[in-house]
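[1] predicted model and sequence follow; I will ask about them next.
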Amino acid sequence: MKFLAKAAAVLLVTVSLFGGSLFDNPYDGEKKSEYKYEGSSGAHYKYDLSDPSDRIEYSTDLDAQMNDKMSVSPNRDLDRQMGQFGGGIDPND
């Protein structure tokens, strides 16, 4: 139980430091898109894998996983080198 309390405290501090996400949301109120997150490289992703709930959704989204496996975008590697882990990359990026 103490472990969960410590983990929750660390998560709270992390969320407050990073504003809830390591990705910018370029569609903030402008339009709805399934690719809600943008990495520093400019690649768009459906999921922010630093968010536990997005990680769970991604684990059940076979299309998003296939997009990632088929992607040849160098932007994805750039984002990962910067510690940004998006899932379900936009195939048009």
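    Thanks, I have it. Numbering: from 1, shown residues only.
[2] C-alpha only now, for contacts and for neighbours.
    Fine.
[3] how close does the residue nearest the centre of the chain sit to Y37?
    The centre of the chain sits closest to D48, judged by CA atoms, centre = their mean, with a distance of 1.4 Å. Distance, D48 to Y37, using CA to CA, to the nearest Å: 7 Å.
[4] for comparison:
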Amino acid sequence: MKKLLFISLFVLFIGSSAGYSQDITWNPIPIPGSSQSQEDDYSPYRQKQSTYKSSTGTQYQYDLNNPADRVKYNADPAAQLRDRLNTNPNVKIDQSVGQYGGGVKQD
């Protein structure tokens, strides 16, 4: 009797699990910088590049008061070079009031 009950439960389990099978699909994760189609411009892994605007109106690529932006700025030699070559007097005014931006954007 126990053997019959075990076999019937086993068959019932196998039969019920067969109805729940799903096809497994593989979706590759896009790698930044890799060649992707021009149509697929959206990527959940790509962050929008924002602009930090100070009270004097100067626009920066990074807000250096934000720790995450500070890390990105330290890894961006082009932004650091723009800051070294910058002649905008508003940058000093921004810094005197505690507004630190990095990667000055040229108008």
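    Structure's in. What do you need? This one's a predicted model, so the numbers in the text were calculated from it and none came from an experiment.
[5] need the counterpart of the residue nearest to the centre of the first structure in the second structure.
    Here D48 of the first structure is matched to D63 in the second structure, going by TM-score structural alignment.
[6] top helix in the second structure by residue count?
    What stands out as the longest helix in the second structure, according to DSSP state H, is helix 2-18.
[7] likewise for the first structure?
    helix 2-18.
[8] now the strands for the second structure?
    52-53, 59-63, 101-104 (DSSP state E).
[9] for R84 of the second structure, which of those is the nearest?
    R84 of the second structure sits nearest to strand 101-104 of all the strands of the second structure, at 9.3 Å, using CA to CA.
[10] that closest one aligns to what range in the first structure?
    Going by TM-score structural alignment, strand 101-104 of the second structure sits over residues 86-89 in the first structure.
[11] what about the matching stretch, how far off from the second structure?
    Compared with the second structure after fitting, stretch 86-89 of the first structure deviates on average by 0.3 Å (mean CA distance after the TM-score superposition for the first structure).
[12] and that stretch, what's buried?
    86-89 (16 or more other CA atoms under 10 Å).
[13] for stretch 83-98 of the second structure, same thing?
    83, 91, 94.
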